[in-house]
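Colleague: Predicted coordinates and the sequence they were generated for:
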Amino acid sequence: MTAAPDRKVFEAAASWYVQFQSEPPSPAQRQAWQQWVESNPAHLAAWNQMEQLQRHLGAMPRDLTRRALSPTQQRRQVLKLLLILAGSGYVGWNVQKHTALSNVWADYSTKVGQRRSIELADGSQIHLNTNTAIDVLFDGQQRLIRLRSGEILVRTGKLGDSRAFFVETEEGRIQALGTRFSVHQLSAKTRVGVLEDRVSIQPNDQQSSPRVLNAGEGVDFRSDRVGAIHPYKLSEAAWINGQLIVLDTPLGEVIRELGRYRSGVLQCDERAARLRVSGTFRLDSTDAVLANLQASLPINVRYFTRYWVSISQTV
C-alpha cells in the first residue's frame, strides 16, 4: 500500500516546484530531485498531485509571479492548495471553475457566511462580504484592489497620498476620488454604489471618457458599457453591520440575498417570491430569519437537509 503524503512531504514538493518555476534546474538539482522522488512512494504521490495541480491550474505560475511573491510566500501558497486538494480527495476537478479553490491564491478572502474588515498600509479600510476574495497591489504609482469575487466596501485612506486608488473587476476599473463606495462582482457585470464623494468607472472595452458617480448613486456596468444610474441607499451597505434591510421588497429577492450567506440550496417558488417583505434581518442567523418569515407570511419553509431548503406559499 502506498503511503499517503503528509504535510512535510507536501512542503518538500512545493519547494521543488517553486524552485523549478523560478529558473531551469541544473543537472545536479534535477538529479537531487529525482533521488527525492524515488526515495519514498509518498514523495512520488505528492509530486504526482503537484503535476495534476499544474495541469489544471495552468495560470498558477503567472498568478504567483504577478504579485512578485518571495519564494517562501510562493511555497506557502502552493502548499496551501496542495493540502486542500489532498484533503478533499482531489480527482481532477476543473479548478478554474471552482471559486473556493481558485481563491486560495487571494491575499484576503472570506468563506460563505463570513465577513471581515482589514486595514491596508495607507490607512484604507476594506470590508469583505460573504464569499469574497481580493488581491492588494500597492506600488509607487497606484493603489490597486483586485476583486476576484464577491463584494467589498471601501473607505480610502490618507488624503495626502497622491497615488491613484483603483478597484479592478472582470469588467473594468473603478477609481476612487476620495470616497467611500461598494463594489460587487456579479455574473458578467459589476455593481457599484457610492456613499461618499465620487468614483469614476472605466469599462475594459470602452474608450470613451470614464463615467463619474456621485454620493447616493449606483450603477451596473459591463466590459463594453455602463448602465443607467440609479439611487444607492445607505441601507444597501448594512451588510457591514451584519444586517439585511428591506422595504416592500419581493420575497424572492430577499431569499436570493439570504442565500449568499449560507451554503447549499435556498429556493423559493414563484407564488411565494411575489410576496412583499419589509424589515431588518440578521445575516449571521439565516435559519432564525427563515423562521421569522414563516411566522409572519403565508409560507412554508421545508428543510430537506441542512443544505437544501424550499419555500412555498401556503394559501
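Modeller: Perfect, I can see it now.
Colleague: rest of the way, CA atoms for contacts and neighbours
Modeller: Will do.
Colleague: residues near Gln34, how many?
Modeller: By other CA atoms under 10 Å, 12 other residues sit near Gln34.
Colleague: quick one: what helix or strand has it in it?
Modeller: helix 27-38 (DSSP states H and E).
Colleague: Check what contacts that helix and list those residues.
Modeller: Helix 27-38 has contacts (CA atoms under 8 Å, 6 or more residues apart in numbering) with 16, 43-44, 47.
Colleague: Farthest pair within the residues you listed?
Modeller: Spatially, the most separated pair among those is Trp16 and Leu44, at 12.4 Å (CA to CA).
Colleague: what about the strands in the stretch 51-200 of the chain?
Modeller: 108-109, 116-119, 125-128, 133-138, 142-155, 164-168, 172-186, 189-203 (DSSP state E, counting those that start in this stretch).
Colleague: now for the first one, which elements pack on it?
Modeller: This points to strand 108-109. Contact here means 3 or more CA pairs under 8 Å, 6 or more residues apart in numbering; DSSP states H and E; on that basis strand 108-109 packs against strand 133-138.
Colleague: Okay, buried residues for the strand it packs on please.
Modeller: Using 16 or more other CA atoms under 10 Å as the test for burial, strand 133-138 gives 133-135.
Colleague: centre of the chain versus that strand, how much separation?
Modeller: Distance, stretch centre to chain centre, for strand 133-138: 11 Å (CA atoms, centre = their mean, to the nearest Å).
Colleague: Just the residues contacting that strand, thanks.
Modeller: Outside strand 133-138, the residues within contact range by CA under 8 Å, 6+ apart are 67, 103, 106-110, 143-150.
Colleague: out of the residues you listed, which are buried?
Modeller: 103, 106, 108-110, 143-150.
Colleague: so, if you compare those residues, which one comes nearest to Thr314?
Modeller: Gly150 (33.8 Å).
Colleague: Who are the contact partners of the nearest residue to that closest one once chain neighbours are set aside?
Modeller: Nearest non-adjacent residue to Gly150, counting by CA to CA, 6 or more residues apart in numbering: Thr132, 4.0 Å away. Thr132 makes contact with 109-111, 147-152 under the criterion CA under 8 Å, 6+ apart.
Colleague: thinking again about what came up before, output the strands of the stretch 51-200 of the chain as CSV; include the columns distance to Ala288.
Modeller: Output for those, formatted as CSV (distance: least, CA to CA, whole Å):
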stretch, distance to Ala288
strand 108-109, 26
strand 116-119, 22
strand 125-128, 23
strand 133-138, 27
strand 142-155, 24
strand 164-168, 35
strand 172-186, 26
strand 189-203, 29
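Colleague: let's bring in a second model and compare:
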Amino acid sequence: MATSHEPLAHEVLQQAAQWFATLQGEHGTNERTAWQAWMNARPEHRQAWNRVEAISGQFARIPQPAAAHQALRTGVSRRRLLSIGAVLGGGCLLAMGERSGAWQPMRADRSTALGEIRQVPLPGGAGLWLNTRSAADLSPDSITLYRGELLLEGAMGMRLGTPDGNLRLDGQRVGLREYPGHTEVIAYQGTVTAEAGGTLLTGQRGRLRRDGLSPLGALNPGAQAWTHGVLQADNMPLGAFIQELGRYQHGYLGCDPRVAELRLVGAFPLAEPEQIFAALERALPVIVRRPLPWWLTVQPRQPLA
C-alpha cells in the first residue's frame, strides 16, 4: 500500500513498474541516473517505487506455479465461460483492507489461501463455501466469519458471527462478505435477522454494521457464481471486474481509469486468468500490459475519442 492516505495515480504506478523492470535487466549508469532523478522529482514517485518493491518481495516468496483453486472440485464447462459483451463507459481500482485481528484468521477452524475456493461439508447435509483468502470458525450451532467471504446452505437456525455483529439465519442459504467498515449480507433463500436490529428477506442484500442491518436492494445476479469457480459479470464496469479478479491473483492487477467504465457481460473461469485476459483483448478496445511477471494492467489499445 502507498504510504500516503491518498491513492497513487495509475500513471505513477505504471512509471514505477517500468523503472523496476528496467533496473532488473541490463542497464548502465545513465539509466540509474535517470531513475534517481525520477525518484527525487516527486514524493509520489518514491511512494510508488516502495509499493512496487513491496509487491515484488511478497511475490518472490510465493511458490510457482501459484496454487490457485487447489480445493476447487467443480467441472464447469469452458465453452460457456467466455461469453462476453461490451459497451463504453470509466473508474479506478482500490485494494481492500481487512479489519479482523491478525491472529484470528490464523487460528480459525477453516481458511483459504489467496485464489483458493473451498467447500466444507457440515452435519445434516448443510454446506459451507469459503471464497479466496477467507477464515471462519465452526461450531454445532454457529459460524463466525473472521475474514473474506462465505456462503452457507441448508443450516436453518444457525447463528452467524461477523466483525460487525451477529446474525440469525431462518432460511436455507445466506452469503457474507467482509468490507472495510461493514459486512455485506445476502439472503439468497429465507430471512436473516441481525441481533442489533434489521431483517433481510429472500432476494435481498444488506449492510451489517454495529448498529444493525440495513437493506441495500436486490441481490446481484451471479453473486454466488464464485462457489463454482466463476466470476460472473452482468453489465459490470471493467474497473470493478478487475478489482474482483484481483482478489484471486498474486501480484498487482490494475485498470487504467480511461477504460474502467467499459462494460462486461459474461462468465469467466477464475482458475484460468490468461483466458480471461485474452477474452478482454478480443472483446474490448484494451490491451493487457505486463512490464513485470507479477505486475499487470489493462490499458486502452489506442487513445479513446
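Modeller: Received, thanks. A quick note: this is a predicted structure, and the numbers were derived from the prediction, not measured.
Colleague: now for His182 of structure 2: what does it line up with in structure 1?
Modeller: Matched to structure 1 by TM-score structural alignment, His182 of structure 2 sits across from Lys189.
Colleague: So what's the residue count around that match?
Modeller: 18.
Colleague: List the buried residues for stretch 224-234 of structure 1?
Modeller: For stretch 224-234 of structure 1, the neighbour count (16+ other CA under 10 Å) marks 225-226, 232 as buried.
Colleague: and these, which of them are in strands?
Modeller: Judged by DSSP state E, strands contain none of the buried residues of stretch 224-234 of structure 1.
Colleague: and of the residues you listed, the nearest to Leu128 of structure 1?
Modeller: The closest of the buried residues of stretch 224-234 of structure 1, once distances to Leu128 of structure 1 are taken by CA to CA, is Tyr232, at 18.7 Å.
Colleague: Quick one: map the closest one onto structure 2.
Modeller: Per TM-score structural alignment, Tyr232 of structure 1 is aligned with Leu219.
Colleague: That match contacts Gln204, correct?
Modeller: Yes: the pair Leu219 of structure 2 and Gln204 passes the contact test of CA atoms under 8 Å, sitting 5.3 Å apart.
Colleague: list residues touching both of the two?
Modeller: 186-188.
Colleague: Buried residues in the top helix by length along structure 2, which are they?
Modeller: As assigned by DSSP state H, the longest helix anywhere in structure 2 is helix 43-60. For helix 43-60 of structure 2, the neighbour count (16+ other CA under 10 Å) marks 44-52, 55-56, 59 as buried.
Colleague: next one: stretch 166-183 of structure 2
Modeller: 166-179, 182-183.
Colleague: State the distance from Leu219 of structure 2 to Gly251 of structure 2.
Modeller: With distances taken as CA to CA, to the nearest Å, Leu219 of structure 2 is found 30 Å from Gly251 of structure 2.
Colleague: my bad, Gly175 of structure 2
Modeller: For Gly175 of structure 2, the distance to Gly251 of structure 2 - CA to CA - is 27 Å.
Colleague: Geometrically speaking, which residue is the centre of structure 2?
Modeller: Per CA atoms, centre = their mean, the C-alpha nearest to the average position across structure 2 is that of Arg247, at 2.6 Å.
Colleague: hang on, isn't that one packed against Thr132?
Modeller: Yes: proximity of Arg247 of structure 2 to Thr132 meets the contact threshold set by CA under 8 Å, at 6.9 Å.
Colleague: what is in contact with those two at once?
Modeller: Shared contacts of Arg247 of structure 2 and Thr132, counting by CA under 8 Å, 6+ apart, come down to 114-115.
Colleague: ok so, going back, distance of the residue nearest to the centre of structure 2 from Thr183 of structure 2?
Modeller: Separation of Arg247 of structure 2 from Thr183 of structure 2 (CA to CA): 17 Å.
Colleague: re earlier: identify the residues contacting the residue nearest to the centre of structure 2.
Modeller: Counted by CA under 8 Å, 6+ apart, Arg247 of structure 2 has contacts 114-115, 132.
Colleague: hmm, which of those residues are the buried ones?
Modeller: With neighbours counted by 16+ other CA under 10 Å, the contacts of Arg247 of structure 2 contain buried members at 114-115, 132.
Colleague: Specify which member of the residues you listed is nearest to Arg301 of structure 2.
Modeller: Among these, Gly115 lies closest to Arg301 of structure 2 (CA to CA), at 28.1 Å.
Colleague: Closest to Ala16 of structure 2 out of the buried ones among the contacts of Arg247 of structure 2?
Modeller: For these, with Ala16 of structure 2 as the reference and CA to CA as the criterion, the closest is Leu114, at 24.9 Å.
Colleague: Structure 1: which residue goes with the closest one?
Modeller: Under the alignment (TM-score structural alignment), Leu114 of structure 2 pairs with Val112 in structure 1.
Colleague: List the contacts of the residue nearest to that match when sequence neighbours are not counted.
Modeller: Closest residue to Val112 of structure 1 apart from its sequence neighbours, by CA to CA, 6+ apart: Asn131 at 4.6 Å. Neighbour list for Asn131 of structure 1: 109-114, 149-150, 260 [criterion: CA under 8 Å, 6+ apart].
Colleague: What does Asn131 of structure 1 correspond to in structure 2?
Modeller: Under the alignment (TM-score structural alignment), Asn131 of structure 1 pairs with Arg133 in structure 2.
Colleague: Can you give me the buried ones in stretch 117-124 of structure 2?
Modeller: Buried residues in stretch 117-124 of structure 2, counting neighbours by 16+ other CA under 10 Å, are found at 117-119, 122.
Colleague: starting at the chain centroid, how far to that stretch?
Modeller: Worked out by CA atoms, centre = their mean, stretch 117-124 of structure 2 lies 22 Å from the chain centre.
Colleague: What ranges does the stretch 201-315 of structure 1 have for its helices?
Modeller: 251-259, 270-273, 286-296 (DSSP state H, counting those that start in this stretch).
Colleague: contacting residues for the residue opposite Gly251 of structure 2 in structure 1 once aligned?
Modeller: Per TM-score structural alignment, the equivalent position to Gly251 of structure 2 in structure 1 is Gly264. Contact partners of Gly264 of structure 1, counting by CA under 8 Å, 6+ apart, are 306-308.
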